[in-house]
Structures are given as structure tokens and as C-alpha cells.
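1. I would like to see how this sequence folds:
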Amino acid sequence: MASNHSVKTALNAGIQHEEHHDHPDIEEMRTFGFWIYLMTDVLIFGTFFAAYIVLRGNTNGGPGPSELFELNGIIVSTFLLLASSYTCGLAVLAMNKGRKRALIGWLAFTAMLGAAFIGLEINEFAHLVNEGATMGTSAFLSAFYTLVGTHGLHVCIGLIWMAAVIRQLASKGITPVMKRKVHTISLFWHFLDVVWIFVFTVVYLMGVS
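-> Got it, this is the predicted structure:
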């Protein structure tokens, strides 16, 4: 009887092992899906960067980068976004230590820095429009608004996403699912910081030099 019980136990374990391989963990599939999405974003931004580099000299007789861009404000924006990447990293460290309140607090602070970044970007766009530098003024400005605006849109999506994660953390706590969600939004946020470094270098630094 004991032998039969051992055989049944082994068979059940084998079946469960096979089922595990036939049906991959849903969290792993979601993480894999996010990586695929991130790769498509890399292609999108790569295309916009290429278009901007090609079109930045086509000002149609209007103002160019050196006449429009005010580097001081952009440096402040860059500092805010890079600081938000640091606080996002602190949030992940707090999560790994099981500190729920610290995790929520650092995510909220990250969102505040991101919102300040968006506020400065909106202010920059409004200033440019008041100067007559609209999206339809030249090919250069069309490429500029498309590239920088797309990045800003992604930051806004990240802020909404982060707010949703904070709300879920407050109600559910640090569960395996929530850990995956925090890691995912953290990766997305760091990705936006890397893209911004390229924007800062290619659009603004090269534009005023």
C-alpha cells in the first residue's frame, strides 16, 4: 500500500511538472510581453530621432534650434527626470526590504518629480508657440514637437500607471504580482530617462552648439 501511494505521488508530481511547462507562469508571460512592447518603443523613438536629425536644418526661413532653445530650463527639466529615476530605484530597494510605506512614498515622490518635468515641458511648448514657433512653421519644428512630445506623452502615461500601482499597493500590499508591477513600471521609467538623455544631447545640446 505504501509503495502504491509513493507511485501515485510520483505520477501526480510528474503530471504537475508537465502542466507547469505546458502552461508558463502568467506573470512571466506578462513580463515578456512588456519587453516586446519596450522593443517597439525603441524602434519608434529611433525613427523619430532619425527624422529629427534629417530635418533639423529645414527651418523654412524661420528660427532654428539655437534661436529657440533656452538651455537653463532644459537643464532643470533634465535634473528633475534624472532625480526621479533615482527615487524610483529607492522605491524598488524599499520593496525588496518589504517596506510598504517607504515604497509608496518613493513612488509618490517619483511621480511628483515627473509631474514637475511635464509642467516645465508644457511651459516650454507654450513659450515656443507664443513666439510663433508652431508645429506647422517648419519641418524642423514638426520633427521637434513629434519627438519631444512623444516622450512627454510617455511620461504622462507613466505617471498614470504609477498612480494606479500606488493605489493597488495601498490596498493589496507587497504581493508577488505587485512586485512584478513595480519592477515593470520602474523599468519603463528608467527607459524614459535614457531616451531623455538622448533628447537632451541630440536636440538641445547639439542645437545650441
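2. Every contact and neighbour count from this point should use C-alpha atoms.
-> Noted.
3. elements contacting the longest helix anywhere in the chain?
-> Ranked by number of residues, the top helix in the chain under DSSP state H is helix 139-172. If contacts are counted by 3 or more C-alpha pairs under 8 Å, 6 or more residues apart in numbering; DSSP states H and E, helix 139-172 sits against helix 26-55, helix 100-130, helix 176-199.
4. if you set the cut-off to 10 Å instead, what comes out?
-> Counting contacts by 3 or more C-alpha pairs under 10 Å, 6 or more residues apart in numbering; DSSP states H and E, helix 139-172 packs against helix 26-55, helix 65-68, helix 100-130, helix 176-199.
5. For the following helix or strand past the last one, buried residues please.
-> Past helix 176-199, further along toward the C-terminus, the next helix or strand under DSSP states H and E is helix 206-208. Under the neighbour-count criterion of 16 or more other C-alpha atoms under 10 Å, helix 206-208 has Gly207 buried.
6. So what touches helix 206-208?
-> 56-57, 64-71, 199-201 (C-alpha atoms under 10 Å, 6 or more residues apart in numbering).
7. now stretch 3-15
-> Under C-alpha under 10 Å, 6+ apart, the answer for stretch 3-15 is 1-2, 16-21.
8. hmm, try it at 8 Å
-> For stretch 3-15, there are no surrounding residues in contact (C-alpha atoms under 8 Å, 6 or more residues apart in numbering).
9. I have a second one here; can you model it like the first so I can compare?
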Amino acid sequence: MSDLGFPATVEAYRRIQEDPHRLGHRGHPEGAPVAGAGHGGTGPASKRIIVGYGFWIFLLSDIVMFSCFFAAFAVQRDATVGGPGPRDVVELPRVALETAALLLSSYTCGLSFAATNAKNRLWTQIFLAATALLGLSFVLMELQEFVSLAQRGVTPQRSGFLSAFFGLVGLHGLHVTVGGLWLATMMAQVQVKGFRREIVHRLICFNLFWHALDIVWIGIFTIVYLMGTVA
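-> Sure thing, here's the model as predicted:
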């Protein structure tokens, strides 16, 4: 059996079992680097992948925070203490405009990154500016909504429901505001520094952040506003 190479085959199989990193790498000499494995002569992952992965971890932590606010709203939804309930604070026409502005800003944000990939500074700036204006419109409409409610005496301290409502919606509005400031900074960096590698990495992170805010808003629009009017 030794002439057929069977013992050598068994020995090779044993080495593979001891080193799981060799699985699927048949044909490569032992100790030779394997492209895409992230070790050996191929080196670590690219900076773009590392930055994207790290920012995804940040986004997940942010989503956990939003989940807590969603849970608080679900618990406090009926804690009105005889005061205004969901139907009394919801103005669907205004909220529909807010939703349209934010979703459209997500579209222009995606177009801006397509222009970034094409290394077209003009269209990148145009689409980023459109994203900023739509985001600003959303924040102003939401602020107007809060001011209108406050003028009617609908404030967070009035009931558990209102505390949860203002907390959840206000937290999202704060994120959009911070995102707008970040966007203005990125526009200035693109104009001054162009499409350097680190600038593109930051634009990738901004796109992830802005699209995540849209996803959170869809949850708010559905749970807080739509379900509030039909309950």
C-alpha cells in the first residue's frame, strides 16, 4: 500500500485536520500564502474593508440604542394619563412630506457616491448638496411639528406616551441634524482635497449612516405614525 501512496495521503489528511486554514486550499504548497486569506504574504485586509467593518459595528450599536427607544414607546404607547394620544399628535400630511424628503435624500445620496466612483467632483457635489437640502427640509418640518405640539400644550413631561414619542422621534431628528453637519464637512473636504483615499472612505461611512437613518425612519413612520392613526 505504501507504493500506492496511501500513507502519504493519510499524513496529508492529518495535517489538514490539524490546520483548518488549509481547508479548501488544495494545490498550494505548505506555508505558501493564499490570496484573500488575510494572512501570510498577502497581508491584512484593505483599509476600505477595515473602515467599513468598523463603521458597521458603530451602526449596530446605534441600532441597539434605537431599539431601546422603540421598546420604550411600545410600553408607554397607552400611558396617556387622560391626555393626548397617538391620534391627537399625528399629522399625516406633514409626516408624509417628511418621509418623502428623507427617502428622496437617500436616493440623491446614492447618486452622489456613484459620481464619487466615477471621480466626477461636480456631480458629487451637486448630489451631496441636494441630499443636504432635503435633509434640512426634513429637520425643519420635524422642528415645526414639535413647536406646533408645544404651542398646544403637548409636551414630553405631560405623559409617558409623550415622553416616549418625543424621545424616539427627537433622537432620530438629532441624528439627521448631526448627519447634515457631517455632510457639510464632507462637501468641503471633497472640494479642497478631491477624491483622496481617506475622503472616499469617509464618504462610504456617510452613505451607510444616512441610509441607516432612512431605515430607522421607516420604522418610526410605520409604528409611531401609521399604527397610531389606525389603532
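10. thinking again about what came up before, among the helices and strands packed on helix 139-172 of structure 1, which is nearest Val76 of structure 1?
-> helix 100-130 (8.5 Å; C-alpha to C-alpha).
11. what's the mean distance for that closest one versus structure 2?
-> On superposition with structure 2, the mean distance recorded for helix 100-130 of structure 1 (mean C-alpha distance after the TM-score superposition for structure 1) is 0.5 Å.
12. Please pick the buried ones from the contacts of helix 206-208 of structure 1.
-> Buried among those (16+ other C-alpha under 10 Å): 56, 64-65, 68-69, 199-200.
13. if we can go back for a sec, now tabulate the contacts of helix 206-208 of structure 1 in a markdown table and tack on distance to Thr175 of structure 1.
-> Shown next, in a markdown table, are the contacts of helix 206-208 of structure 1 (distance: C-alpha to C-alpha, whole Å):
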| residue | distance to Thr175 of structure 1 |
| --- | --- |
| Arg56 | 48 |
| Gly57 | 51 |
| Gly64 | 51 |
| Pro65 | 48 |
| Ser66 | 50 |
| Glu67 | 51 |
| Leu68 | 48 |
| Phe69 | 45 |
| Glu70 | 45 |
| Leu71 | 43 |
| Val199 | 36 |
| Phe200 | 37 |
| Thr201 | 39 |
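14. ok, those residues vs Phe48 of structure 1, which is closest?
-> For the contacts of helix 206-208 of structure 1, the nearest to Phe48 of structure 1 is Val199 (10.4 Å; C-alpha to C-alpha).
15. and of the contacts of helix 206-208 of structure 1, the nearest to Thr78 of structure 1?
-> Closest to Thr78 of structure 1, out of all of these and judged by C-alpha to C-alpha, is Phe200, at 7.6 Å.
16. Please say which position in structure 2 that closest one maps to.
-> In structure 2, the residue matched to Phe200 of structure 1 (TM-score structural alignment) is Phe221.
17. Next, find the distance separating its match from Phe58 of structure 2.
-> Going from Phe221 of structure 2 to Phe58 of structure 2 by C-alpha to C-alpha, to the nearest Å gives 23 Å.
18. got it, and Arg14 of structure 2?
-> 41 Å.
19. ditto for Ala150 of structure 2
-> For Ala150 of structure 2 relative to Phe58 of structure 2 (C-alpha to C-alpha), the value is 33 Å.
20. cool, and Leu134 of structure 2?
-> Counting by C-alpha to C-alpha, the gap from Leu134 of structure 2 to Phe58 of structure 2 is 25 Å.
21. The two: which has the busier surroundings?
-> Leu134 (22 against 13; other C-alpha atoms under 10 Å).
22. contacting residues for that one?
-> Counting by C-alpha under 8 Å, 6+ apart, Leu134 of structure 2 has contacts 101-102, 104-105.
23. Now tabulate those in a markdown table and tack on neighbour count and secondary structure.
-> Below are those laid out as a markdown table (neighbours: other C-alpha atoms under 10 Å; DSSP: H, G, I helix; E, B strand; the rest coil):
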| residue | neighbour count | secondary structure |
| --- | --- | --- |
| Ala101 | 20 | helix |
| Leu102 | 26 | helix |
| Leu104 | 17 | helix |
| Ser105 | 27 | helix |
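24. any idea which of those residues is closest to Val200 of structure 2?
-> Closest to Val200 of structure 2, out of all of these and judged by C-alpha to C-alpha, is Ser105, at 19.2 Å.
25. Under the alignment, what does that closest one map to in structure 1?
-> So, by TM-score structural alignment, Ser105 of structure 2 is matched to Ser84.
26. Please apply the same query to Lys193 of structure 2.
-> Using TM-score structural alignment, Lys193 of structure 2 sits opposite Lys172 in structure 1.
27. average distance between the longest helix of structure 1 and structure 2?
-> Per aligned residue, helix 139-172 of structure 1 averages 0.5 Å (mean C-alpha distance after the TM-score superposition for structure 1).
28. and the angle for that helix with helix 26-55?
-> Angle of helix 139-172 of structure 1 versus helix 26-55, following axes from the mean of the first three to the mean of the last three C-alpha atoms, to 10 degrees, is 160 degrees.
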